[in-house]
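Trainee: Based on what follows, work out the 3D shape:
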Amino acid sequence: MSTDCIVHVVQGAVKGQQKVSSVFSKKKFYAFQGIPYAKPPVGLLRFKDPQQCESWSGVRDALSEPEICPQKHIILREVLGNEDCLYLNVYTPQLPNEASTLKAVMVWIHGGGFSFGSGNTDLHGPDYLMEQDVVLVTLNYRVGAFGFLSLENNDVPGNAGLKDQLMALRWVQQNIARFGGDPNNVTLFGESAGGASVHYHLLSPLSKGLFKRAIIQSASCTNQWALLSNAKERTFRLGEILGLQTENPGELLKFLQQVPSLDIVNSQFKTLTSVDKRNTLAFPFVPSIEVPGTGHNFLTIHPKTALRQGHFAHIPIMIGVTSKEGMVLLNDIPHTTEYFKVLDSNFERIVPLNIGLPNDSMERAVEKLKHLYFGDKSISWETLTHYIDFFGDILFYLGVNETVKAHAKLSKAPLYCYEFTYEGNLGMLKNVLKMKYPEGIDLSGVAHADDLGYIFKQNIPGLPTLEPGSEDEKVITRVTKMWTEFAKTGNPNAPGLGVKWESVSRNKLCYLEIGKSMKMVNGLPHSKRVEFWEKLLNPALKEKL
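Mentor: Alright, predicted model coming up:
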């Protein structure tokens, strides 16, 4: 391997390798995988805020992907990973020389409910984005209890996983120019929990100045599942499940730091109560509001308060959803005819208690909601698409639309909204659901995370492959051009799109529908149902129902 693949970062030298894209133009690019950006969070550093990465001597190989952080793998359903997992990957079409111009940088935050996932190429292959002449950074951050356990004190203030991401962004500022990337032109983007993370970075003073633009896919930090209100209580509950009952935070921390990581992964979901599950808190350890003055605080006020008061970075934003986000529930919970019968008889059980419906009119509100989604029909396979819409609204659309309106009202920076409606062959979740459920079930629409197959090359055996010249290929080209044009200029209107993507303003809500063709639509995605919810949740608007 030539010395051209050796890059000297602040911490030491790393050796990468030249690769060739497996799609489109077979473009050559450089890959540097498994570069440490923080000290391994092991031993007494477990649960703690990340520490600066130590330097090394000689040349460190960056030739293979790092191990993922400890988790139950979303596909294999096995507990995998290593706590020494704070590494990132850099993919660049060109290493710098005297004649080269630094390129726009896109830093990807993976999803996974803050409980699983990684930046690796099984789901996030760089091939498509390399065609668009940007530098891509993907990374691992601590998930589950390792990343989001909190004692609400100086020892463990919480949100270590978000602070891992922050540390990676600081590493990018220090080092990305050495890979041909422009540290002054960084776009932070992510999907699901990664999208919520991007939104949290927009709110956090600690992230100020570390990125210039943001893309939020299928999430908002105002979604119910993205914020934990009883983090300290849950930490003590985890200790009890693992064998220690104490009221002493120091004793609990010492105990938990000695428990095998496998036991923590297997026990953390047992901390979820029946109330948690009804409140759509599907993941036990997620971001929380930190107690001010406990270390370097990432988040000390409620996200909705920050939005309402305009305490967020006023930078260009793209934000959007897929057409059937709620389909993710079919993967998380096995659905049967009997299950639907139970839900139909007890519809109130799937209306979250913490969503904000007034207690004095809860029964009437539940009746109205059931009629809105199902009319006079029962919850069944026949009404599956309405069931999916119900959970799509609760889990995603309510929060995303609220976020769009808040930013449009107070920010002067451009804001672009979209809905991804193209149903192709590269949606991973849709393909998984087709294998899980019998033929004839209505799985129309674009499931949660299925847009990722048109941004990243996914390398999972058994999934459909990209056919040259196919409609899928055309959509990939179109989407990656818009995403990267936004990263380069702050405006997603790349040449040749055939439609002008208009920005949202306080006085004009609109979005781009990204389907087989593209068109602008007035309003926001699923606005009719979302507005019904907003009137239910706002007593001042109840008389309009």
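
Trainee: alpha carbons only for contacts and neighbour counts from here, please
Mentor: OK.

Trainee: residue boundaries of the helices in the stretch 1-150 of the chain?
Mentor: Remark: helices assigned in the stretch 1-150 of the chain by DSSP state H, counting those that start in this stretch are 127-130, 145-148.

Trainee: Just say which of these is most tucked in.
Mentor: When the helices of the stretch 1-150 of the chain are scored by mean count of other CA atoms under 10 Å, the highest mean neighbour count falls to helix 145-148 (a mean of 28).

Trainee: From residue 421, how far off is residue 432?
Mentor: Distance of residue 432 to residue 421, given as CA to CA, to the nearest Å: 18 Å.

Trainee: which secondary structure elements does the strand ranked longest in the chain contact?
Mentor: For the chain, the strand with the greatest residue count under DSSP state E is strand 181-191. For strand 181-191, the elements it packs on are strand 103-109, helix 160-175, helix 193-203, strand 213-217, helix 471-489, judged by 3 or more CA pairs under 8 Å, 6 or more residues apart in numbering; DSSP states H and E.

Trainee: Switch these over to a markdown table; also include distance to residue 75 and mean neighbour count.
Mentor: Below are the helices and strands packed on strand 181-191 laid out as a markdown table (distance: least, CA to CA, whole Å; neighbours: other CA atoms under 10 Å):
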| stretch | distance to residue 75 | mean neighbour count |
| --- | --- | --- |
| strand 103-109 | 19 | 26 |
| helix 160-175 | 22 | 22 |
| helix 193-203 | 17 | 26 |
| strand 213-217 | 21 | 27 |
| helix 471-489 | 23 | 20 |
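
Trainee: Please give the structure of this sequence too, so both can be compared:
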Amino acid sequence: METVKVITSKGELQGKKVSSKVGGVFYSFQGIPYAKPPVGPLRFKPPEPPEPWTGVRDASKEEAVTSHFVLSLFQPPEPPEPWTGPPEPPEPWTGVRDASKEGAVTPHIVIDLFQPPEPPEPWTGVRDASKEGAISPQIHMILQSYSGEEDCLFLNVYTPQWPVSRLKPVMVWIHGGGFETGSGFLNLDGSDVSANNGLRDQVMALTWVNKNISKFGGDPDNVTIFGESAGGASVHYLLLAPSAKGLFHKAIAQSGSALIPICHLSSSVSTQRAFRLGQALGCETKDPQHLADFLRTVPAEKIVLAHRKGLSKEERQHLMTIPFSTTEEFGSDAFIPGDPVKLMKEGRFHKVPFITGVTSAEGKLALSDVFRSIDLSKIEKNFHNVVPYNMRHKLGTQRCKEIAEKLRKFYFENKPLTEETLEEFVAMQSDLIFNHGFYKTVTLQVERSNSPIYTYEYDHKKPAQLDMYPTGPEHIPGSCHAEELFFMFRNVYLSTDYEPDSADDRVRTYIIKFWTNFAKTGVLTSSVSRPRIYSGEEFVDLIANRRHIGPLYLPHARQKPRDAPPPGLCLHVPPIGILVPF
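Mentor: Presented below is the predicted three-dimensional model:
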């Protein structure tokens, strides 16, 4: 293994030279600490900068990851691997730190140690950065097995050039996972637990990038953040966060928005869930600080395995409910200083070039193998309770029943929910969970920003080699949530090697070209298409050939299954008022 060394603000790292599967070469530095380990008294607290180290730290392997951020220097011959965790600027170290290994991921949802991240301690010597770090304590969403470590605030850097000749654009990937896998969002009003630590970690990581990425050949003044699902919502939250100002210059939010109803909890609801979690773990108390102290003594694995017990019996009836998510905050140190909709209406967000979009059948996720325990007859029987949850209305009220009937009439033409009406169910779930929040984000941002805004819809038939990926019934048309990721990154479980010049290979080329060209210039250009910026009347058409990435036509809501528009046609449809009244 050929190794390379770099000196960062905290110490020296040793990475490695890697050959890509397409015949190129890149340089990998993994498991780099960007914050102190969120353990002991730092559990559930904001991140702090890491301590410096002495000597050389091995960065040739991955360490544990929390939020699975991937710091991808521009034009890596092969897509980078993501990483995750709650951050604060690291402390300097002495000597060369080995950066040939990666770190680990943060504890699942509730385990961000309840504190904002702190900078890491410095080290002495050379740190091995040839391996990845540990992932945070979590349950794998597909394998359903527990893994991870609390010491997981690490990131990976991949660069196509060594030694550094000129600075290149930087792309920082924020992974998804429903704010459950690889992130931490416990909130407990009246205690020393800080809310939204998973987001604070991201700012800590971006702070590390700002201070150190030039040592790897990256331009700290040309950083693009991009993410999918909860990662896409995180990108949008960072657009709203004052503490993230100046740390990035472009943004891409895939299938995620801060305005998605299930992504944002009131402080009272999140606190109630924390107390239910405490009760499930054996702590009967009404004192929030006592509960916080108790939770710091509980092994991370127990918290992860019990975290869904924070939901009430009523809340557990709903599909895809996130027990602990981003939370409203108050006070001068609030990460998001107000309601996201209000902030957008007032123009209080970072006005940078922005790409955002969805897949053509996001709601198929609700019918995927992961959620296939869904009982359609039970949903049909409790239709008036299950659906309105996504609209923040109190269950069981007359208003809920009225809205449920409107939804049934609009999507199902008053037909019952059965196997025969699954396509209508998918359309409704797509709108309720993803599309309306996306649409609202775009319309509000266009009103208050002069920066370029591009929208897209991803619609490409999944290749047979990805059939193991649970994307719901195949007879329902459209691309499921997260399907585009198989054309952006390699996968450790499924083959993403596509036949040269096949439709799949071209889709991968198009996506990577669009995203990387945007990261370079802030303008969405490619040799395969000339997209138009949203004008208020129509959305941009990313790729005119609908077999690859089609034009955007939203919302999905319709009374009959829609026909695909002609290639290149972009339609602007008014929002549906009954969905999520803001």
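
Trainee: Need the TM-score between these chains.
Mentor: Overlay of the two chains. TM-score (TM-score structural alignment, normalised by the length of the first structure): 0.85; 495 aligned residues with a CA RMSD of 2.6 Å.

Trainee: Residue 463 of the second structure corresponds to which position in the first structure?
Mentor: In the first structure, the residue paired with residue 463 of the second structure is residue 425, using TM-score structural alignment.

Trainee: what's its match in contact with, if anything?
Mentor: 431, 464, 472 (CA atoms under 8 Å, 6 or more residues apart in numbering).

Trainee: ok, and those in the second structure?
Mentor: Retained in the second structure (both residues aligned by TM-score structural alignment, their matches' CA atoms under 8 Å) from those: residue 472.

Trainee: Dump the contacts of residue 425 of the first structure into CSV; add distance to residue 505 of the first structure as well.
Mentor: Shown next, in CSV, are these (distance: CA to CA, whole Å):
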residue, distance to residue 505 of the first structure
431, 37
464, 39
472, 32
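
Trainee: Map residue 232 of the second structure onto the first structure.
Mentor: Matched across to the first structure, residue 232 of the second structure falls on residue 195, judged by TM-score structural alignment.

Trainee: can you tell me how far that match sits from residue 114 of the first structure?
Mentor: According to CA to CA, residue 195 of the first structure stands 11 Å off from residue 114 of the first structure.

Trainee: go on, residue 96 of the first structure?
Mentor: Noted for residue 96 of the first structure: a distance of 35 Å to residue 114 of the first structure, by CA to CA.

Trainee: Residue 51 of the first structure now?
Mentor: To residue 114 of the first structure, residue 51 of the first structure is 20 Å away according to CA to CA.

Trainee: And for residue 16 of the first structure?
Mentor: Residue 16 of the first structure sits 29 Å away from residue 114 of the first structure, going by CA to CA.

Trainee: what helix or strand is residue 156 of the first structure on?
Mentor: Counting by DSSP states H and E, there is no helix or strand that carries residue 156 of the first structure.

Trainee: surely it meets residue 44?
Mentor: No. Between residue 156 of the first structure and residue 44 there is no contact under CA atoms under 8 Å: 11.3 Å.

Trainee: which one of these two has more residues nearby?
Mentor: residue 156 (24 against 11; other CA atoms under 10 Å).

Trainee: Give the closest residue to the counterpart of residue 475 of the first structure in the second structure in space, chain neighbours not counted.
Mentor: Taking TM-score structural alignment, the alignment pairs residue 475 of the first structure with residue 507 from the second structure. Excluding its sequence neighbours, the residue lying closest to residue 507 of the second structure (CA to CA, 6 or more residues apart in numbering) is residue 548, at 5.6 Å.
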